[in-house]
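# with the sequence up front, the predicted model follows.
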Amino acid sequence: MANQQLFLGIDCGTQGTKALILDAHSGEVLGQGAAAHSLISGANGRREQDPAQWLEAFTCATRQALLAAGVDGLDILGIGVSGQQHGLVLLDDKGQVLRAAKLWCDTESTAQNDCLLTHLGGEEGSLERLGVVIAPGYTVSKLLWTKEQHPEVFSRIARILLPHDYLNYWLTGRSCSEYGDASGTGYFNVRTRQWDLQLLRDIDPSGRLQAALPELIDAHQAVGTVLPHIAEHLGINPLALVSSGGGDNMMGAIGTGNIKPGAITMSLGSSGTVYAYADQPKVSPDASVATFCSSSGGWLPLICTMNLTNATGVIRELFELDIERFNELVALAPIGAEGVCMLPFLNGERVPALPHATGSLLGLTMTNLTQANLCRAVVEGTTYGLRYGLDVLRRNGLQSHSICLIGGGSKSAVWRQIVADIMNTPVICTGQSEAAALGAAIQAAWCTSWANGHEHSLADVCERCVKLDPASETLPIAGNVAASQLAYERYRRQVATL
């Protein structure tokens, strides 16, 4: 069809890579593909992945999406890549990966983070200098950890990349980073949008880290075109422009149309996130708010919890329940799960800030210890963490009239109702649940438009391509809101004892 404008959106997450083909002219998603990743887990909270898996999954998901869309890959005009934030990918001077990538959910570098935080003058010093409080998941502590634990690897570092930067490098051969994802490194100043070179010199006075940094580019800039052999391998147009891309939260914001103040996006993925667009870098005094840059030219105050569908998944596996049966059991139990309270901190926790916490079940009696109550308690417990974060954002002046829900958990009607009741705010899903992959494709369309003389603004493309799903709209129910508030207060009392 002559008037199609085809873009490929990629989201490389913790659990897998998703690909979708967007026609930016009609606003329709024409086809999708997906491929799984595996995790390297170890003692001390090690969570790593082999970047070679991402390349295989990228290829596999892209081919599936092209097939499902029934389009020719040579008609793809642009590619956008969304990636899990904070991960550390180290390359040598030949562009080869030096070791497995440490991920956002890796807490092995907690001691190094504590050391760096002290060096910065604590939370206040970190906020003043960088605009964010570095947390163990951030990239900077992973660098210090590598220096201390793997000095031979450290001595060969030629490039330091985030997961989405690495995929862009693979596609184009160019080492770049964009402000949104760079915000989560811990060596980037979100107010001035510059690398903090002195902090890297403090870690390694030789200056090697500084020399290994990618070039910073604006959100609307393209990284370049696809390398001929990669284009051939993927079956796509070698002239396709690769956009700046960004972190999965930044791309999820674009994919939900969250590009101006007033909107709020909540993601129910492996981790949980709540974020809103801001046109000024108003850095919150609260350490749990990360005032990241957006991948659309502004800022994206954000809170992230480490435990969401990864925690509900553990309970599902324990009882060998499929999603449908799990949701039925959640719905069977009353609000507050008859007193069963789960603190789902299986991965440690970032919000509230409890990196060394473990999960616990409280309030068990002879009568309330049922499958249904345990299923309900894990959904409520993870959602309370997001409520805690939303309250923090609201205290910082964030307005939220409704919440746009994305991520795997948003597909559950019972979970949507629990979110609406606990937040006391209407919720609605986007028609496209893969918001990060959609956002990446939309950003690719925007970057391509810039390269062609800026015929469409980002708002234009979002308006055409982001659709809400009216059937998913869920309103809070007054009686449920009151009961949920009591259960939430009980959760807060339990957390306070940690």
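Okay, I see it. Residues are numbered from 1 along each chain as shown.
# only C-alpha atoms from now on, for both contacts and neighbour counts.
Noted.
# the closest residue to Lys102 other than its chain neighbours in helix, strand or coil?
Nearest non-adjacent residue to Lys102, counting by CA to CA, 6 or more residues apart in numbering: Glu48, 4.6 Å away. In three-state terms, and counting by DSSP: H, G, I helix; E, B strand; the rest coil, Glu48 is strand.
# A further structure is provided below for comparison with the first:
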Amino acid sequence: MYLGLDLGTSGLKGVVIDDNGNLMAQESAELSVSTPQSTWSEQDPLSWWQACVEVIGLLQQRLDLSKLNAIGLSGQMHGATLLDAQGNVLRPCMLWNDGRSQSQCQTLMTQCPEFVERSGNLVMPGFTAPKVQWVRENEPNIFAQISHVLLPKDYLVYRLTGVFSTDCSDAAGTLWLNPKTRQWDDVLLAATGLTQQNMPTVFEGCDVIGRLSDEVAEQLKLPVISVVAGGGDNAVGAVGMGITRPGQGLLSLGTSGVYFAVSESHKANPENTVHAFCHALPNRWHQMGVTLSAANSLSWLAKTADLSVQALLEALEHSEKTQTSVIFLPYLSGERTPHNDPYAQGQFVGLNNATTLDDMTLAVLEGVAFSLLDCQNALALAGSDVADLSLIGGGARSAFWRQLLSNVLAKRLVYRDGGEVGPGLGAARLALLGDKQQAGEEIESLIETYCQLPDVLDSHEPDVTQAGYYQKKYDLYKAFYQATAHLNQPLSELLNPT
């Protein structure tokens, strides 16, 4: 058996598969996010470890985990987890959707022009390097104590094994890695006052980096088994869905939304706000566009209406409403692709006395779809196009939303078995690959055998009769952002003077 641990923003999932890659069990534990100031987003890394212990305990109630062979991990990307020389956490982790480091981004690109060329990506507030630069400028006492900088899932690996490690896919999202060489770049590290001594060793996602420490194995009641490096959630989700070859694409509807396309080489295209990172498997890369509030937008509306997400969707489907004059801009956490605007604001446009909650729910689903169409258009300009897309993430469970996405993107969308646990399944697959690779089997043959596309549960073809409606709304969607973008930062400063 192989265990995959997926550290997300809203929770940690554990997925167990057998030696043939079949799903055996899954469990989860919730996590909370702190937003002490506007554009800030933080989590306590100790809560990740507590969630890890909880999930393994829940799985042990269902399976005999004494038969585990290896553990793999997937994690939310970009989070700055800062440790002192004793391995203690110095401050809450600044998450992927934390937007406070905008000025540091501009400074880094001005003072170190090589940043974009060597990392292949624009310096954005979501990435790790400008976050650490913010700490350097605003919390110098904390910065002076930094011994190691880890990404979220790498903190769990450290707690499990005592090893400071990372992988290419996750490390590429720090901006300190050169994706071409798949190793840390001394020039980029120096720009933020760090050296390779502050960084974990870089592995491929399926490489075994160590074993559970005796102390942790005893605490978790597990055998002393191998742990693989793992990877960033999007790349590992792609592994779970068998998206490993150039030309294949993936759509992730989690807290954030991701449009992911595999490439045979590192194809940087920062001018279109496209992320170009390493895949979680050797000799592979990918491009992706990111919208910061996908399923989160629907969760926000449900919480505001004091209803569940399921209740909102059921009411909308029961209403049989398929069009609305209401437009929603899903910029609750700012936006990356294509705007790179941490100050972008969420907006409803077109509300009136006749507007219903069903109108607002439909507008949210459309707004997220339009933000993913922005990503699709950016990837097309960067040279990536896919014939159809596999879907993963909690939002992908809704057949209504899947069909709407197919209509907006004008693509065939495929919902596959395990899509709701894609990154957890991918992490377990990496554990399986690492275990068998350690036994002497060749990695490309293992990928071909164990990283197949899962069974299709449902597929959606675009409804061409709706194309005119969506094109008009998409044009308005873009126009409303352009018309109000100049107000976003002053509005943020006026309403949040601290």
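Happy to help now that I have it. The shown structure was predicted, so the numbers you read here are calculated from the model rather than taken from an experiment.
# and what about the aligned residue in structure 2 for Gly381 of structure 1, helix, strand or coil?
Alignment note (TM-score structural alignment): Gly381 of structure 1 maps to Gly367 of structure 2. Assigned with three-state DSSP, Gly367 of structure 2 falls in the helix class.
# next up, the contacts around Gly367 of structure 2.
By CA atoms under 8 Å, 6 or more residues apart in numbering, the contact set of Gly367 of structure 2 is 327-330, 477.
# excluding sequence neighbours, find me the nearest residue to it.
Phe328 (5.1 Å).
# number of residues surrounding the one you found?
23 (other CA atoms under 10 Å).
# which parts of the stretch 51-200 of structure 2 are helices?
102-111, 114-119, 128-138, 140-144, 152-161, 168-171, 186-191 (DSSP state H, counting those that start in this stretch).
# tell me the most buried of those?
helix 168-171 (a mean of 32; mean count of other CA atoms under 10 Å).
# what lies in contact with that helix?
Contacts for helix 168-171 of structure 2 (CA under 8 Å, 6+ apart): 77-78, 151, 177, 179, 182-183, 202-205, 231-232, 235, 277-280.
# give me the stretch of structure 1 that that helix matches.
The aligned range for helix 168-171 of structure 2 is 179-182, by TM-score structural alignment.
# the matching stretch vs structure 2, mean deviation?
Aligned to structure 2 and superposed, stretch 179-182 of structure 1 gives a mean residue distance of 0.5 Å (mean CA distance after the TM-score superposition for structure 1).
# what distance separates that stretch from the centre of its chain?
In terms of CA atoms, centre = their mean, to the nearest Å, the gap separating the centre of stretch 179-182 of structure 1 from the centre of its chain is 12 Å.
# please apply the same query to stretch 432-448 of structure 1.
Between the centre of stretch 432-448 of structure 1 and the centre of its chain there are 14 Å (CA atoms, centre = their mean).
# can you check stretch 476-489 of structure 1 too?
28 Å.
# where does the one helix or strand the residue nearest to Gly367 of structure 2 maps to end up in structure 1?
According to DSSP states H and E, Phe328 of structure 2 maps onto strand 327-329. Using TM-score structural alignment, strand 327-329 of structure 2 lines up with residues 341-343 of structure 1.
# contacts for the matching stretch?
For stretch 341-343 of structure 1, contacts defined as CA under 8 Å, 6+ apart pick out 359-363, 374, 377-378, 380-382, 491, 495.
# report the buried members of the residues you listed.
Applying a neighbour-count criterion of 16 or more other CA atoms under 10 Å, the buried members of the contacts of stretch 341-343 of structure 1 are 374, 377-378, 380-382, 491.
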